[in-house]
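Chemist: no letters, just coordinates:
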């Protein structure tokens, strides 16, 4: 059994070097949504592949119709019999605009003093370059101390996560055998706070739609036709207003049929987290919680399905006046789904809901932009327990198990296509300004992340 203590010591001694390497990666403008940065995005992939090669991995870039994947393999120690681990992350970043809101250039990483010590400010600092580097640096330390990894490891890094991962599913399907493992480790989530580690064991899924209600054959003069014909905007808003009842429950047929209920033990644990509801609301300028009655705010956000209208338009919306009754009106809305719900079944219920409310002489167009199922990792998973033990080794206390209202589609794809679960262990904080100007990563979180991944590897290797 390879000892982890000298690996942790090496990480501590080399911390300044690890920060320098993170800054080197952050300087590469790997903005996947803008092909102006195509060459630099590829450079980020190559930089990571080179780092892994230097640690004894067999690493290469794999071409896709878009940006390349980085795939790397390490056989582990001779005769390795423990679990085979797949590590997933992404090396692309969001566009930096609006540039004028940054306190320093977004691709010139800056170390600044803050309440938790020092932090690095740059685009991609926490999403996801800093988090990826937590396990890369753990690998580096294992290689430096022992000349090998403690377990069999595969690494998959993609360059299109910020564009919706258009080539990920085909890549997983085409490389199912090569990417096979026992568990996936995803580092793209948060700690509970800077002193308390967390494992996200449930993620909501999502179904995202655009609906258009078509009425008259063309836009009409509201003076000549107003009061005599149907107005699609009026009709659409009446239909959308029926999505929720007075208790905040979604009215699509069958919407709650397959929802996996929370256990009382889960509800009790979440009540013990000390969630600051007032602070949560005040952070967005509100005071009053809203949503489905009978559930706490955490339960609504983490474990209850929802439907929210994300945009609505029709007719004339430009400057000045133009009095028309429009030919059509449209809306975008998203359903966040929970464990047990099938996006296809929910879509069928939405169609039935709309069809039952179609005004005379009208028709609907429904476009689906994406769907992914919710994920819930069993709390008694042996891999989850080992990850929890590794975190406790570093923090001196057990991690909390939390949910997330957001969606990470890759977790569902890995489960569906590759056939195994993921453990989501991340080291970001709620105030890291992901996707916003002045994105940052606390160096204390970076250090804890590296040490935690080293310890989790040691625990996983126990078999």
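Modeler: Now that the structure is in, tell me what you want to look at. The shown structure was predicted, so the numbers you read here are calculated from the model rather than taken from an experiment.
Chemist: from here on, just use CA atoms for contacts and neighbour counts.
Modeler: Will do.
Chemist: can you classify residue 308 by secondary structure?
Modeler: strand (DSSP: H, G, I helix; E, B strand; the rest coil).
Chemist: contacts only, for residue 388.
Modeler: 199, 398, 399, 456 (C-alpha atoms under 8 Å, 6 or more residues apart in numbering).
Chemist: possible to save these as CSV with neighbour count?
Modeler: Output for these, formatted as CSV (neighbours: other C-alpha atoms under 10 Å):
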residue, neighbour count
199, 24
398, 16
399, 21
456, 23
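Chemist: and of those residues, the nearest to residue 134?
Modeler: Of all those, residue 134 sits closest to residue 456, with 11.9 Å by C-alpha to C-alpha.
Chemist: alongside the first one, take a look at this:
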């Protein structure tokens, strides 16, 4: 295998790679809008044809929603040579509000900015630019070496931006075909726009909606105020009780399954030089909230949370209406880490609320749903090999990092296919994903292709 020649090939044909990305970006594959159903299929067919052109056995797989793309390439199973599954998604977010775009979202172009060249257009970063970094690395590798360095399965989804309704059934029905030694997920980014990263832990989520019911109707506060229960007062008291003055969540047993960071991971995170003050300043804040005995990165990557996302009740229109409302409502979410069980946390939350209700007030729990955290075992030598390859390409020591949000597919791969995933991407915080004027740095695209070539070489040689 000739990695150096592959890298030269990538450098020499970057303009052609950009042309292919721009062609894909022109397809308005908005998965959540039925009006774009045919365009989603067009994007999937584009990718199938492109993968076939570089030697993959690729095809569309129909689902009740938008089709999946599945492709296989490289040598058959060989002892000691890894089998990798690569995941990305070809669908994109809607473009509204259209008037805030500086150029048409599906007329992508290369632009010069004060930070360098960027590719502007919907899906440039999330996730078409990212998934094409991997495909372009495969193209260069095949062209130089005549074969891929290891067995590779590519799995591209068309419903990620609309909740992935077909994903779990498809994984269950096709588990044997899709199983590999490890998955690679490109739907992520770099740390602080400068440090290449492998996300090794993702927080889970538990979402709760509650309705407190008191009197049979809204009451006149002049007649009933001070006598009848006001569910808004009660609800705000319950919400306040969920955290103590130091920012800790007070649900009994909430922290039972929360692990502490390893010394190695803590040292990596401390070395990232994360500026929490700047992060808060960017949104007009200055005083950190949450657990006061934890660092900022711990709070957003490896600690669980409880947050009120919405609260309402009574009269909220113009003017004033002096009522005691019959109902009060709240939406509350918990970010979960480690081995925290959403069902266990839900049961503790139900008990917590019910224990604070007087006899003539009831609570309805509705729309609750959750998923556990995903934690990858970095004891697998492949993680350190990939980290070394990223460090070589970017001339910056790559880091194992956490992610405050949730990427459900990583958990599904673990639960259904029985394998861990490396989340490696090259997006930056200012890419404006899901927003007007989305972009992807040309450097991210170029060095992303080179990074995947290095990772594949390193993983194949390590075996």
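Modeler: Done, it's in. Computed from a predicted model, the values in this text were never measured in an experiment.
Chemist: coming back round to it: which of the contacts of residue 388 of structure 1 fall within helices?
Modeler: If you go by DSSP state H, the contacts of residue 388 of structure 1 have residue 456 in helices.
Chemist: redo the contacts of residue 388 of structure 1 as a markdown table? Include distance to residue 184 of structure 1.
Modeler: Shown next, in a markdown table, are these (distance: C-alpha to C-alpha, whole Å):
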| residue | distance to residue 184 of structure 1 |
| --- | --- |
| 199 | 13 |
| 398 | 21 |
| 399 | 18 |
| 456 | 13 |
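Chemist: tell me, what residue is most central in structure 2?
Modeler: residue 407 (3.6 Å; C-alpha atoms, centre = their mean).
Chemist: now do the strands in the stretch 1-150 of structure 2.
Modeler: With DSSP state E, counting those that start in this stretch as the criterion, the stretch 1-150 of structure 2 has strands at 57-61, 68-73, 83-89, 109-113, 116-120.
Chemist: which SS state does the nearest residue to residue 413 of structure 2 once chain neighbours are set aside fall under?
Modeler: Nearest residue to residue 413 of structure 2, sequence neighbours excluded (C-alpha to C-alpha, 6 or more residues apart in numbering): residue 419, at 6.0 Å. With three-state DSSP as the basis, residue 419 of structure 2 sits in coil.
Chemist: was I right to think residue 419 of structure 2 contacts residue 178?
Modeler: No - judged on C-alpha atoms under 8 Å, residue 419 of structure 2 makes no contact with residue 178 at a distance of 10.6 Å.
Chemist: overlap of the contact sets of those two?
Modeler: With C-alpha under 8 Å, 6+ apart, residue 419 of structure 2 and residue 178 have no common neighbours.
Chemist: related to what we said a few turns ago, ok, so of the contacts of residue 388 of structure 1, who is nearest residue 228 of structure 1?
Modeler: Among the contacts of residue 388 of structure 1, residue 199 lies closest to residue 228 of structure 1 (C-alpha to C-alpha), at 58.4 Å.
Chemist: separation between the closest residue in space to residue 64 of structure 1 that isn't next to it in sequence and residue 132 of structure 1?
Modeler: Nearest residue to residue 64 of structure 1, sequence neighbours excluded (C-alpha to C-alpha, 6+ apart): residue 167, at 6.6 Å. With distances taken as C-alpha to C-alpha, to the nearest Å, residue 167 of structure 1 is found 20 Å from residue 132 of structure 1.
Chemist: these two: who's more crowded?
Modeler: A count of neighbours by other C-alpha atoms under 10 Å puts residue 132 above the other of residue 167 of structure 1 and residue 132, at 26 against 19.
Chemist: show me what contacts the residue nearest to that one when sequence neighbours are not counted?
Modeler: Once flanking residues are discounted, residue 132 of structure 1 sits nearest to residue 89: 5.9 Å by C-alpha to C-alpha, 6+ apart. Going by C-alpha under 8 Å, 6+ apart, residue 89 of structure 1 touches 128, 132, 156, 157, 158, 186, 187, 188.
Chemist: same thing but 7 Å
Modeler: Contacts for residue 89 of structure 1 (C-alpha atoms under 7 Å, 6 or more residues apart in numbering) come out as 128, 132, 156, 157, 158, 186, 187.
Chemist: which ones among the residues you listed are found in strands?
Modeler: Among the contacts of residue 89 of structure 1, the members found in strands (DSSP state E) are 156, 157, 158, 186.
Chemist: spell out the residue ranges of the strands in the stretch 301-450 of structure 2.
Modeler: For the stretch 301-450 of structure 2, the strands defined by DSSP E, counting those that start in this stretch cover 305-313, 323-324, 327-336, 362-371, 374-375, 399-403, 421-423, 439-441.
Chemist: how about CSV for the ones you listed, with distance to residue 219 of structure 2 and mean neighbour count added?
Modeler: Formatted as CSV, these follow (distance: least, C-alpha to C-alpha, whole Å; neighbours: other C-alpha atoms under 10 Å):
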stretch, distance to residue 219 of structure 2, mean neighbour count
strand 305-313, 13, 16
strand 323-324, 5, 22
strand 327-336, 11, 22
strand 362-371, 17, 15
strand 374-375, 47, 24
strand 399-403, 46, 22
strand 421-423, 54, 25
strand 439-441, 53, 27
